[in-house]
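Participant: generate coordinates for the sequence data below:
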Amino acid sequence: MGFEIRGNRKPGGGRLVRERAAYFELMEQGYSTRDAARIVGINLRTGKRWRNGWHSPPHDQKPVPPIYGTGPASASPETADSPGTSRFLTETERIHIADRLREKATIRRIACELGRSPSTISREVRRNRRPMPNGGFAYQPFHAHRRAERRRARPKTGKIGQNAELRDFIQDHLILRWSPEQICRVLRARFPDRPEMHVTHAAKRISRPVKNMVMISERPAEAADRAVPGHWEGDLIIGKDGRSAIGTLVERSTRYAMLVHLPHGHNAQATRNALAATVETLPRHLWRSLTWDQGSEMAAHRAFTVATDIPVYFCDPASPWQRGSNENTNGLLRQYFPKGTDLAVHTPEDLAAVAAELNSRPRKTLGWETPAARLRELTAPLS
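Facilitator: Just a heads-up that it's a prediction; the model follows:
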């Protein structure tokens, strides 16, 4: 987004209407609060105040409600660095409820300000209010937040963690470089009558909601049969503690793979910028669509489409087979980039060398041609 910061701005000298509109537009595109504030030239505290509202302003000014749910300028709690999720009320929202109840605001009015259902606010006050010595009740936000947190279900130990035999089997075969799918198939064949030894290889990433997704069911039919080149599948492979990542792209027709260097992290903005730069390395006719899972790294997919004119389609939840070529390639890449390692140490040259090696392997599905040879056939007439 090309935004030019105005000069000679005096504190308190204006309402920064243009900056505020640009800030919300950036938030909608997937930028973080900090990055959006930096781009439009405002203080981070100002950006957070615009996003969260101002519940207890000085000098008898009126409270300003948060912008959740107020249209295109709004940001979900996840993309706006809020501690909660869109499903659960945050501590900030509970403070706003308490402030407005003291001001005698109606439940419906509070719900409108927070972008929540009136029944959500009514249920929150009823469940989490506190009995007082005089026989009445009071809604105290911090007490209410603690009560709500205690009631929330805690994560349980997973199936693999509960079964030492299953865990050892999986670990032993991962050391042998078996793929997750191979392990799952053998487990079912070897222990047909023991469901406690059956697992699924589908990776279920817990992702933040991505706005305005266009689902894979709306992708052109030509992408499904692989007859027309230019339709790509993409994903990230994640490094140690989730701190680093490498982007992976696979063209469905040729199985040609490209690796995306992510030196500045793998948030929405960094991923969008790196993908947009990668697109420029191949002819435009080889970029017709991109299919991704619902990971939050693609929260800025609309900005990517605007910049590149490439539509992005999203897979259904927990459906990795809808990006089968990409999933297979990610499995092969773990031979070069093992799980639990720091992926940030690899340079763009390292990634290019790995991709070149993969693209030089003959593939049965290509009649034992290589992805690199197939891609050369597509680019030769234009070279």
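
Participant: rest of the way, CA atoms for contacts and neighbours
Facilitator: OK.

Participant: mind checking the SS state of residue 203?
Facilitator: The local conformation at residue 203, judged by DSSP: H, G, I helix; E, B strand; the rest coil, is coil.

Participant: so who does it touch?
Facilitator: For residue 203, the residues meeting the contact criterion (C-alpha atoms under 8 Å, 6 or more residues apart in numbering) are 318, 320.

Participant: now do the one 10 residues further on
Facilitator: With contacts defined as C-alpha under 8 Å, 6+ apart, the neighbours of residue 213 are 313-314.

Participant: swap in residue 233?
Facilitator: If a contact means C-alpha under 8 Å, 6+ apart, then residue 233 has 249-252, 290-292, 323, 325-326 as its contacts.

Participant: in helices, which of those residues appear?
Facilitator: 325-326 (DSSP state H).

Participant: now that we have the contacts of residue 233, which one has the most neighbours?
Facilitator: Ranked by neighbour count under the definition other C-alpha atoms under 10 Å, these are headed by residue 250 with 28 neighbours.

Participant: contact partners for the closest residue to that residue other than its chain neighbours?
Facilitator: Taking C-alpha to C-alpha, 6 or more residues apart in numbering, and ignoring the residues beside it in sequence, residue 250 has residue 257 as its nearest neighbour in space, at 4.4 Å. Shown in contact with residue 257 (C-alpha under 8 Å, 6+ apart): 248-251, 329, 355, 358-359, 371.

Participant: cross the residues you listed against strands and list the overlap.
Facilitator: When DSSP state E defines the strands, the subset of the contacts of residue 257 inside them is 248-251.

Participant: what are the boundaries of the helices in the stretch 151-300 of the chain?
Facilitator: 159-162, 164-175, 180-190, 221-224, 268-279 (DSSP state H, counting those that start in this stretch).

Participant: from the ones in strands among the contacts of residue 257, which is closest to residue 207?
Facilitator: For residue 207, the closest of the ones in strands among the contacts of residue 257 turns out to be residue 248, at 17.8 Å, with distances computed as C-alpha to C-alpha.

Participant: which ones are touching the residue nearest to the closest one when sequence neighbours are not counted?
Facilitator: Nearest-residue entry for residue 248: residue 259, 4.8 Å, with adjacent residues in sequence omitted and distances by C-alpha to C-alpha, 6+ apart. With contacts taken as C-alpha under 8 Å, 6+ apart, residue 259 has the following neighbours: 246-249, 351-352, 355.

Participant: what of residue 170?
Facilitator: residue 183.

Participant: how far does stretch 293-308 stretch from start to finish?
Facilitator: Using C-alpha to C-alpha, to the nearest Å, the gap from the first to the last residue of stretch 293-308 comes to 19 Å.

Participant: for stretch 330-339, same thing?
Facilitator: 11 Å.

Participant: just the buried residues of it, please?
Facilitator: Neighbour counts using 16 or more other C-alpha atoms under 10 Å place 330-331, 333, 337-338 of stretch 330-339 among the buried residues.

Participant: to check against the first, give me the structure of this:
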Amino acid sequence: MAIQRRRLTVVDRTIIELRRRDGWSTRLIARELGRSSGTICGEIRRHGDAAGYLAATAEADAAAGHRRSGRQRRLAADGVLFAEIARLLRLGWSPEQISGRRKRLETGMEYSSGLRVSHEAIYTALYALPRGELRRELLSYLRQAKPMRGRKPKGSERRGKLCGMTNIKERPEEIEGRLVPGHWEGDLILGTGGASAVGTLVERTTRLVVLVHMATRKADVAASAFAGALNAIPAPLRQTLTYDQGKEMAGHAGLAAQTGMRIFFADPHSPWQRGSNENTNGLLRQYLPKGSSLAGWDQDDLDLVAASLNDRPRKTLDYATPNEAFNSLLAKLANGGETPNGGGVRYGC
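Facilitator: Alright, predicted model coming up:
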């Protein structure tokens, strides 16, 4: 009979109790249950006492031990692993990024504890903290704490149509698979009352983020600012830009002429058509909260925010960082590969 590796159940423990009363040896009991004799001996040794082995007592002891073991014990608030998690949360990493990066680098020297941990275990440990300053601080680093999930209802379309738009449906199919670098998504995130704004650009294959200071939301200002930022990217890595139909892109023809890029426009109320950019905007709200003014952020400030995002591991990149992925593209061009090289990119104009 094949040896099973599942945990002992209450039925297994009842059989052990009955067979022990009948005088069976541990070897015979193990054979009946399809377990090793060592497993049965260990079970009796751990949960037996002077009165003998009782299935009900053994089951209760095992359940209590399981609750005390594993992640709950490893993630004690005063433990080494929890301290490392708190440090990375303060750097802006998400629980999923922390978990994935530890798994990726578990054989290296970066983590002294040498323990894996799932993102669900991190969330559980954070929410299990007693009320107090530490709990408030660490929970404040979690992203997009929405009161409820789901999409907002679609409203009526209020924006005017841009002239000469090329719809996203005409975008080459090769772009959809994210296998070819140099294709970007763009948007604006707005400050209080829409009076201030920051331009966001994301490269679709590496998720590299570029932030652009916007003096105003006027179309000519937006086109000039985006052109300056994109022209800092090596030419072969700026092929297309996909944007929504915001009025700030009324000067898209001039932007295309200045950068040499083709510009495509997503359908209204279709954020999934620019998924990388929408996700990035959500991450940016950790730094640029909704309802706050963005007027005080200059380009140097925005460069620091972009650098922070680009140094975070991303699940979609197998927990490499956008900087690592983008630098890999640059290195390929430097070595005569198919992808271009520029030696470095400044995250702004």
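
Participant: TM-score for these two?
Facilitator: Laid over one another, the chains give 0.53 as their TM-score (TM-score structural alignment, normalised by the length of structure 2), with 196 aligned residues with a C-alpha RMSD of 2.3 Å.

Participant: look up how far residue 203 of structure 1 lies from the residue nearest the centre of structure 1.
Facilitator: Centrality entry for structure 1: nearest residue to the mean C-alpha point is residue 296, 0.4 Å, by C-alpha atoms, centre = their mean. Distance from residue 296 of structure 1 to residue 203 of structure 1, counting by C-alpha to C-alpha: 15 Å.

Participant: for structure 1, which segments count as strands?
Facilitator: With DSSP E as the criterion, structure 1 has strands at 130-131, 137-138, 231-238, 245-251, 257-260, 289-292, 312-314.

Participant: which of those sits closest to residue 181 of structure 1?
Facilitator: For the strands of structure 1, proximity to residue 181 of structure 1 was assessed by C-alpha to C-alpha; strand 231-238 is nearest, at 16.8 Å.

Participant: in structure 2, what residues pair with that closest one?
Facilitator: Residue correspondence for strand 231-238 of structure 1 in structure 2, counting by TM-score structural alignment: residues 183-190.

Participant: quick one: that stretch to structure 1 mean distance?
Facilitator: Between stretch 183-190 of structure 2 and its aligned partner residues in structure 1, the average distance after superposition works out to 0.4 Å, using mean C-alpha distance after the TM-score superposition for structure 1.

Participant: buried sites along that stretch?
Facilitator: Judged by neighbour count using 16+ other C-alpha under 10 Å, the buried positions of stretch 183-190 of structure 2 are 183-190.

Participant: what of stretch 334-354 of structure 1?
Facilitator: Using 16+ other C-alpha under 10 Å as the test for burial, stretch 334-354 of structure 1 gives 337-338, 342-344, 351-352, 354.

Participant: ditto for stretch 96-105 of structure 1
Facilitator: Counting neighbours by 16+ other C-alpha under 10 Å, one finds that the buried residues in stretch 96-105 of structure 1 are 96-101.

Participant: in helices only, show me these.
Facilitator: Applying DSSP H to the buried residues of stretch 96-105 of structure 1, the entries found in helices are 96-101.

Participant: now, the most widely separated pair of those residues?
Facilitator: Of all pairs drawn from those, the one with the longest distance (C-alpha to C-alpha) is 96 and 101, at 8.5 Å.

Participant: now the aligned residue in structure 1 for residue 161 of structure 2. Nearest residue, chain neighbours left out?
Facilitator: Aligned against structure 1 by TM-score structural alignment, residue 161 of structure 2 finds its counterpart in residue 209. Once its chain neighbours are removed from consideration, residue 209 of structure 1 has its nearest residue in residue 296; the separation is 6.6 Å (C-alpha to C-alpha, 6+ apart).

Participant: what is the aligned counterpart of the one you found in structure 2?
Facilitator: Under the alignment (TM-score structural alignment), residue 296 of structure 1 pairs with residue 247 of structure 2.

Participant: what's the counterpart of residue 258 of structure 2 in structure 1?
Facilitator: Looking across to structure 1 (by TM-score structural alignment), residue 258 of structure 2 lines up with residue 307.

Participant: same thing with residue 309 of structure 2?
Facilitator: With TM-score structural alignment as the criterion, residue 309 of structure 2 lines up with residue 358 in structure 1.

Participant: corresponding residues in structure 2 for stretch 50-60 of structure 1?
Facilitator: Counting by TM-score structural alignment, stretch 50-60 of structure 1 has no counterpart in structure 2.

Participant: ok, now which ones touch residue 228 of structure 1?
Facilitator: In this structure, residue 228 of structure 1 makes contact with 222, 253, judged by C-alpha under 8 Å, 6+ apart.

Participant: ok, back up a step: what's the neighbour count on the match of residue 258 of structure 2?
Facilitator: Residue neighbour count, defined by other C-alpha under 10 Å, stands at 13 for residue 307 of structure 1.

Participant: and if you look at residue 47 of structure 1?
Facilitator: Residue 47 of structure 1 is flanked by 22 other residues according to other C-alpha under 10 Å.

Participant: relative to residue 34 of structure 1, how far out is it?
Facilitator: For residue 47 of structure 1, the distance to residue 34 of structure 1 equals 8 Å [C-alpha to C-alpha].

Participant: now do residue 141 of structure 1
Facilitator: Following C-alpha to C-alpha, the distance that separates residue 141 of structure 1 from residue 34 of structure 1 is 27 Å.

Participant: likewise for residue 295 of structure 1?
Facilitator: If you measure residue 295 of structure 1 against residue 34 of structure 1 using C-alpha to C-alpha, the figure is 21 Å.

Participant: likewise for residue 362 of structure 1?
Facilitator: Following C-alpha to C-alpha, the distance that separates residue 362 of structure 1 from residue 34 of structure 1 is 46 Å.

Participant: so residue 59 of structure 2 is in contact with residue 10, correct?
Facilitator: Yes: here residue 59 of structure 2 lies in contact with residue 10, judged by C-alpha atoms under 8 Å, at a distance of 6.1 Å.

Participant: of these two, who's got more company?
Facilitator: The neighbour comparison of residue 59 of structure 2 against residue 10 (other C-alpha under 10 Å) goes to residue 59, with 19 against 14.

Participant: where does the strand or helix carrying the more buried one end up in structure 1?
Facilitator: Here residue 59 of structure 2 sits within helix 55-68, counting by DSSP states H and E. Mapping helix 55-68 of structure 2 onto structure 1 (TM-score structural alignment) gives no aligned residues.

Participant: and whichever helix or strand comes after that helix, which residues are buried?
Facilitator: On the C-terminal side of helix 55-68 of structure 2, the nearest following helix or strand under DSSP H and E is helix 70-74. For helix 70-74 of structure 2, a neighbour-count test (16+ other C-alpha under 10 Å) marks 71-72, 74 as buried.
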